[in-house]
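Student: Turn this into a structure:
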Amino acid sequence: MLVDIFARRYEGVQLRAAFEERDSRLLVQSFRILAEDLAPYYLDGQENPASVTFWTTLESSLSREFGMKELSQHWSSYTTNGRLQTFKNTLLSVCEKWLTQPPAGSPDTHLKERLSLIELGFRAKETEIAAMNARDISDGEKLLASLTRPGLRVPGNPEDGARARRAMRTKAFQTAVDELNTRFRQARYPLNYHNGFIQIVTDDLVQIEIETPFWSRLAARQWQNVDIDMKEALDLRDSDGRDPAFYAARALESTIKIISDTKGWTHGKERGAHNYIDNLCSKTNAFIAPWEGASIKDFFTHVRNPFGHGAGSSTMPSLTRPQTEWAIEFSMSWIKNLIRRM
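Tutor: Just a heads-up that it's a prediction; the model follows:
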């Protein structure tokens, strides 16, 4: 199974030219968040079956993407009293040994590959949390919630208790994400984890004011296409790929269509983004003001449309780097604002 990893997405973008103490520190800190807070291998002195599966899958997926049979040795041996003894390493230790190895080649590749492990681990846990919150509360969860543990206070109703436990797990994951992003900033890495991916950020203020609240609003399943297109826009921007603004505008268009559909304003005669914008700014619906609708229409007319059609014999349209960043920030800001109004 193909897996999208950080090292491949940013293969052509240099992150680091040398391997320094801050790089080693970041890798260890990030791994400890994963190994100690999100997927501890042992629970009450015993192997945690869920964590065994987690680390087994993580090691298998990543080694396959790198074309390796294993990240590091699965089996080790030692000699005692002249006899050779062998034992199998836990997949946690296999991953840890590989992650903490010193660079043997390019420091940039070394770091990107190890950040890929962190990314996949966080993505797996985020997927697990999302699946948990999406399904109905099971009898097993109710039973577990009814059992009191020291330091854990749950409501008397088992179903309320199960919800409380889910909320605790969700909050614990978000706390881990916040710490990871803080560790990136401490190490002076222009990176941010959100919605399953580590991506490059270009401006701290934009990150705090626009991007972080933006990604948090796309957590619900209905915004999945918006999330995919905006991530594509950022990846193309960071790798100097073609037309990142087009994907940002497409994410904005999807948002407008989803809102129109959800509100019951879509009538089936729409022929393009402008008609969907009209649904939002009509006098009857008044979801956005006419001047706001005009602003978004201008954006589609002058930024999205030239890239959505063949140039023919005309000059191929292009945007400068500042214009591209503005287009992405414009789209993000409007998407965040529109979703907040729902």
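Student: going forward, measure contacts between C-alpha atoms and count neighbours the same way
Tutor: Noted.
Student: For the stretch 1-150 of the chain, just list every one of the strands.
Tutor: With DSSP state E, counting those that start in this stretch applied, the stretch 1-150 of the chain shows strands at 42-43, 46-47, 75-80, 83-88, listed in chain order.
Student: Please identify the most buried of those strands.
Tutor: strand 42-43 (a mean of 13; mean count of other Cα atoms under 10 Å).
Student: helices or strands up against it?
Tutor: Using 3 or more Cα pairs under 8 Å, 6 or more residues apart in numbering; DSSP states H and E, no helix or strand is in contact with strand 42-43.
Student: List of residues touching it?
Tutor: Applying Cα atoms under 8 Å, 6 or more residues apart in numbering, the set of residues contacting strand 42-43 from outside is 48, 51.
Student: got the strands of the stretch 1-150 of the chain as TSV, with distance to Ala286 columns?
Tutor: TSV is the format used below for the strands of the stretch 1-150 of the chain (distance: least, Cα to Cα, whole Å):
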stretch	distance to Ala286
strand 42-43	54
strand 46-47	57
strand 75-80	66
strand 83-88	65
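Student: to compare against the first, here's another:
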Amino acid sequence: MLTDIFSYRYKNTPIWSVYSENERRLLTQAFGIVKEALPYYDESGKVDKRGEEKWKSLHDKLCRELGVTELSKRYYSYQQTTALGTHPVSGFFSWIHVCEQFVTAQVPGDINPDQFIKERLSFVELGLRLRGEEIARLNENLPHAIMEAKLSDSAPRRGMQIPGSSVDRVKSWNALANAAYNSQVNELNERFRRASVPLNYHNGFVQLSRDEVVESQVATPFWEIVSDPLWENVDIDMKEALDRRDSNSKDPALFAAKALESTIKIISDKKGWTHGKEKGAANYIDNLVSKANGQFLQVWEGDILKDYFRKVRNTVGHGPGSEPMPVLTLEQTDWAIEVAMSWVKSLVKRM
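Tutor: The predicted structure follows:
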């Protein structure tokens, strides 16, 4: 099965020209974050079976994408001399050891440092993506867990019982798990910033970050909002927009407009304003502007949104015929993506 990894998405986008102490430190720190997010050992220091399976899965997925059989040497063999003589010793390193040797290795002289670093950050990306998926499932299951806790609290108590509410414990454990993961993501992004690397991790993917102010005021709140499963299609299209922009591929602004259009449609559907006769984004915007629907948007806001789709989406989304092929500059593309993010953030906050 194909796995989307950082090194493949950005293979044609140069980021590093050298591997220095700065890069070595960043990779070591990033690997430490993955170790914290996905513990390999239990509290007693023994291998946790579920943790071992996760690390093997990460190893195997990245191996397949890189076209190698192992990330670093797993089998070891040497001669050991004791008072009883010399005898062979052999075995296998743990999966976490193999992965750590891969991520923290020194770059060989004949390897492109850009490729080398990207492949190792791909492991970090996969590790945090796996933990993010676990957190998403945990949050999705929270209502069911709370219901079971309520039933437990209401059942007759026999024998020794842990004092306090089971519901409170479930909620507290969920909040702690989310807080720990958010802290790990924030630390990785701060490590990128301190290493002066123009990258940012959000919702399972490491992507280029061009402007620190835009990242903190627009992009970060946007990614937090669309991490909810309700906005999955918005998340997918916006990531596609950024990947296309960063790799200089065709029509990144079109995907930003698609993300914004999906947001408008979802809100119209969730509010019960969709009537089935809509033919495009403009009609869905009318649903949000309608006084009968409580005027979710003011008329002037609706006009601005419609103009965005006319000038951005329609311009690059339709064949030009015999006219010159429309192409947005990098600055115009950045503007189109940032405006779409800002609108999504604003619209969702009003729900």
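Student: what's the TM-score for these two chains?
Tutor: The TM-score (TM-score structural alignment, normalised by the length of structure 1) is 0.94; 334 aligned residues with a Cα RMSD of 1.9 Å.
Student: Run through the residues that contact Phe19 of structure 1.
Tutor: 103, 107-108.
Student: Among the residues you listed, which ones are in helices?
Tutor: 107-108 (DSSP state H).
Student: Show me which of the contacts of Phe19 of structure 1 are buried.
Tutor: 107-108 (16 or more other Cα atoms under 10 Å).
Student: Let's have the contacts of Phe19 of structure 1 in a markdown table, adding distance to Cys281 of structure 1.
Tutor: Formatted as a markdown table, these follow (distance: Cα to Cα, whole Å):
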| residue | distance to Cys281 of structure 1 |
| --- | --- |
| Pro103 | 56 |
| Pro107 | 52 |
| Asp108 | 48 |
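Student: With respect to His194 of structure 1, which of the contacts of Phe19 of structure 1 is nearest?
Tutor: Asp108 (21.7 Å; Cα to Cα).
Student: and the gap between the alignment partner in structure 2 of Ala134 of structure 1 and Ile162 of structure 2?
Tutor: The alignment partner of Ala134 of structure 1 in structure 2, by TM-score structural alignment, is Glu140. Remark: distance between Glu140 of structure 2 and Ile162 of structure 2 (Cα to Cα, to the nearest Å) = 26 Å.
Student: where's the match of Ala134 of structure 1 relative to Asn174 of structure 2, distance?
Tutor: Counting by Cα to Cα, the gap from Glu140 of structure 2 to Asn174 of structure 2 is 11 Å.
Student: Neighbour count for those two, which is higher?
Tutor: Asn174 (17 against 13; other Cα atoms under 10 Å).
Student: how about that one, what's its partner in structure 1?
Tutor: In structure 1, Asn174 of structure 2 lands on Arg166 (TM-score structural alignment).
Student: With Arg194 of structure 2 instead?
Tutor: Using TM-score structural alignment, Arg194 of structure 2 lines up with Gln186 in structure 1.
Student: what about its match, distance to Gln29 of structure 1?
Tutor: Applying Cα to Cα to Gln186 of structure 1 and Gln29 of structure 1 gives a distance of 11 Å.
Student: And these two? Which one has more around it.
Tutor: Ranked by neighbour count (other Cα under 10 Å), Gln186 of structure 1 and Gln29 place Gln29 first, with 16 against 11.
Student: List the contacts of the closest residue to that one other than its chain neighbours.
Tutor: Distance criterion Cα to Cα, 6 or more residues apart in numbering; nearest residue to Gln29 of structure 1, sequence neighbours excluded, is Arg183 at 7.5 Å. Neighbouring residues of Arg183 of structure 1 by Cα under 8 Å, 6+ apart: 26, 29-30.
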